[in-house]
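>>> Please work out how this folds:
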Amino acid sequence: MFHPSDFPEPTMVPVNGIELEVFEAGAEHAGRPIVLLHGWPEHAFSWRHQIPALVEAGYHVIVPNQRGYGNSSVPADVGAYDIEHLAGDLVGLLDHYGYDDATFIGHDWGAMVVWWMTLLHPQRVKQIVALSMAYMDRGDQPWVEAMEQMLGSDFYFVDFNRRPGVADAVLDDNPSRFLGNLFRQNVPLAPPEPGNAMVNLATSDTAPGDPIMSDDELDVFVRAFETSGFGGGINWYRNVDRNWHLLADADPIIRQPALMITGTRDMVAGNPRLTEFVPHVTEAALDCGHWIMDEQPDATNHLILTWLTSTNA
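Got it, this is the predicted structure:
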């Protein structure tokens, strides 16, 4: 089991008018940058199993806590978390390290940011590895509006938008219970209970499935969210429809090589039209749920490194 003391020490990096807490490894491999982007409610520490393998393979690994997370800046303005700001942070990070482009690997929300950053700044993204979250094509209706019609007002994406601050407060009051109940594997695909599923996890004494990390590892996440709160990360959800508008004029086709890794037990839906929008994508699946890097760390590393070798990255 990974021990938190083995994780790299952070540096505060000024970018795009804020500061990011950045964990770096393999600087001796300058010229082969890989940027790893966590999802929600995660942390740079989510990549603890991938960092050593990528460094050993000869990559300069750069792992930020994105805005709203860890010790990175947590702006008060909800609009400060739209994709122009999130992508701008990453452009600033590349500029800080002197790179024209990089390979980006993202999980969950981190994957969404990579997809959308590639639309806004295609020259800064060399290639993409996305875990759990497939590219979302725009369609004719803003995403949260469409989710509300399909999944109802209780769906957490929708509830975060329709009741600002409500879920944030519940999660802030129960970080250990929420994260302990959320980060689990082998969860059965049961019908959802009424209400915001994330709030339910934060207020329940029990949760199905097996923990995916040790108590020491979980404590890294709990302490981080005790510092940052959950509101900054939830504000990313409150910009989903704004992002739909901001991306209206972008070329929707991703032309970079991409690897899409999904979990066969994950309840997050894929995109059956993925290859229409990402024509150079390789798709792979692992027998796990949503937390791919934790549930299948060795298999995840093997897939990523094999694919990177095949693209001569």
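
>>> alpha carbons only for contacts and neighbour counts from here, please
Noted.

>>> can you tell me how far residue 259 sits from residue 141?
27 Å (C-alpha to C-alpha, to the nearest Å).

>>> So these two - more neighbours on which side?
residue 259 (22 against 12; other C-alpha atoms under 10 Å).

>>> The strand or helix carrying that one - contacts with which helices or strands?
Assessed by DSSP states H and E, residue 259 sits inside strand 258-263. Secondary-structure packing of strand 258-263 (3 or more C-alpha pairs under 8 Å, 6 or more residues apart in numbering; DSSP states H and E): strand 125-131, strand 281-286.

>>> To check against the first, give me the structure of this:
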Amino acid sequence: MNRNADFPAPTLVSLGNSHLEVFEAGRENRGNPIVLCHGWPEHAYSWRHQIPALAAAGYHVIVPNQRGYGNSSRPTKVEDYDIAHLTGDLAALLDHFGYEAATFVGHDWGANVVWSMALLNPARVTRIINLALPYQPRTPVPWIEFMESVFGPDNYFVHFNRQPGVADAVLDAHTDCFLRNLFRKNLPPAPPEPGMMMINLATAAAPAGDPVMSDADLAVFIAAFEATGFTASINWYRNMDRNWHILAEVDPIVRQPALMIYGTRDMIPPSETIADFVPNVEVLSLDSGHWIQQEKPNETTRAILDWLAVRQAA
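Have a look, this model is predicted:
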């Protein structure tokens, strides 16, 4: 796998019954940890622009390929990808490095894990920076039932759950096309197409918009998913209702200082209620689509560093 020269070499970190592939920088900055959590269908490599800058600013940067990705553990049971396991991996990662707590940064599904980390392991989280996905208040009924009632059966969250294995096979068979069509920016407005969006992307002949990254960088993502397939990462979606039950009795308020970064061109809208559940949140919007830290790497890195500088000085 040909990575950017500034991207660290991986280490396999044993967490007892599982392991994570971890990319680390700034080891000399012992005592100032920051953990970067990628989304779907991504890779630790999505943080390649932020890692060197954070290390140069004095942070011990810890970037795992999370459970189901890259060379990290890929258990076969669907329930092994629930939010208790995903946040448990992050807590065990802190234990491995000898940290009581860290700053956590998440994008997309990684943001979901970081919000949940703050709920399930609040003492392990000092500050939060999340991109794209705001805090999701618990719905009155389990998540997939709720999403099906609002968005219908072709919504990809619903499809992944109601038709297990169908999308996995299509994405596995068209990995290059799917990722090439997915990682786009400057997308023109377009009406929704019939059918499941991810399958449409995997089989579309002509991509819209502009590529988010170079062919060389995209090749890192393609090689990773050609090696693993998509099922393990999609299993995160197949635990949404299980997560709904796990979080039923958990205090829903995130009390840590938080920065929420939106892309103004993202399909995910800003939350109107985030301050009700994250009272210490600050909100920032960048002129970006969904892949914020890759579309606007310099602006994202500066926003993270500036916010952290103010919070550390406070």
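
>>> Which of the three states applies to residue 117 of structure 1?
Assigned by DSSP: H, G, I helix; E, B strand; the rest coil, the conformation of residue 117 of structure 1 is helix.

>>> Check residue 141 of structure 1 too.
coil.

>>> Helices of the stretch 51-200 of structure 2, residue ranges please.
Using DSSP state H, counting those that start in this stretch, the helices found in the stretch 51-200 of structure 2 span residues 51-56, 83-97, 109-120, 143-151, 156-162, 166-173, 175-182, 197-203.

>>> Nearest to residue 254 of structure 2 among those helices would be which one?
helix 109-120 (6.2 Å; C-alpha to C-alpha).

>>> and that closest one, how far out from the chain's middle?
Computed by C-alpha atoms, centre = their mean, to the nearest Å, the chain-centroid distance of helix 109-120 of structure 2 equals 10 Å.

>>> what do you get for stretch 234-254 of structure 2?
How far stretch 234-254 of structure 2 lies from its chain's middle: 16 Å, per C-alpha atoms, centre = their mean.

>>> Name the single longest helix found in structure 2.
The single longest helix within structure 2, with elements called by DSSP state H, is helix 297-313.

>>> Just the residues contacting it, thanks.
49-50, 53-54, 57, 129, 259, 286, 292-293 (C-alpha atoms under 8 Å, 6 or more residues apart in numbering).

>>> now that helix, how far from the centre of its chain.
With C-alpha atoms, centre = their mean, you get 19 Å for helix 297-313 of structure 2.

>>> and the direction of it versus that of strand 281-286, what angle?
160 degrees (axes from the mean of the first three to the mean of the last three C-alpha atoms, to 10 degrees).

>>> So for residue 13 of structure 2, which of the helices of the stretch 51-200 of structure 2 sits nearest?
Among those, helix 83-97 sits nearest to residue 13 of structure 2 (C-alpha to C-alpha), with 7.8 Å.

>>> Report the distance from stretch 214-227 of structure 2 to the chain centre.
17 Å.

>>> returning to that earlier point: redo the helices of the stretch 51-200 of structure 2 as CSV? Include distance to residue 12 of structure 2 and mean neighbour count.
Below are those laid out as CSV (distance: least, C-alpha to C-alpha, whole Å; neighbours: other C-alpha atoms under 10 Å):
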stretch, distance to residue 12 of structure 2, mean neighbour count
helix 51-56, 18, 20
helix 83-97, 11, 18
helix 109-120, 20, 23
helix 143-151, 33, 16
helix 156-162, 29, 21
helix 166-173, 25, 18
helix 175-182, 25, 21
helix 197-203, 31, 18
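
>>> quick check, residue 206 of structure 1 in a helix?
No - assessed by three-state DSSP, residue 206 of structure 1 does not belong to a helix; its assignment is coil.

>>> For residue 184 of structure 1, see how far away it is.
11 Å.

>>> the more surrounded of these two?
Using other C-alpha under 10 Å as the criterion, residue 206 of structure 1 and residue 184 rank with residue 184 on top: 20 against 11.

>>> give me every residue that touches the closest residue to the more buried one other than its chain neighbours.
Nearest residue to residue 184 of structure 1 in three dimensions, chain neighbours excluded: residue 211, at 4.4 Å (C-alpha to C-alpha, 6 or more residues apart in numbering). By C-alpha under 8 Å, 6+ apart, the residues touching residue 211 of structure 1 are 180, 183-185.

>>> Touching, residue 221 of structure 1 and residue 44? I think so.
No - assessed by C-alpha atoms under 8 Å, residue 221 of structure 1 is found out of contact with residue 44, at 9.5 Å.

>>> Deepest-packed of the helices and strands packed on strand 258-263 of structure 1, please.
Mean neighbour count (mean count of other C-alpha atoms under 10 Å) peaks for strand 125-131 among those, with a mean of 24.

>>> Report the mean deviation for it after fitting onto structure 2.
Overlaying structure 2 shows strand 125-131 of structure 1 at a mean distance of 0.5 Å from the equivalent residues (mean C-alpha distance after the TM-score superposition for structure 1).

>>> related to what we said a few turns ago, residue 248 of structure 1: which of the helices and strands packed on strand 258-263 of structure 1 is closest?
strand 125-131 (19.7 Å).

>>> and the closest one, how far from the chain's centre?
12 Å.

>>> thought residue 210 of structure 2 was touching residue 181?
No - judged on C-alpha under 8 Å, residue 210 of structure 2 makes no contact with residue 181 at a distance of 9.4 Å.
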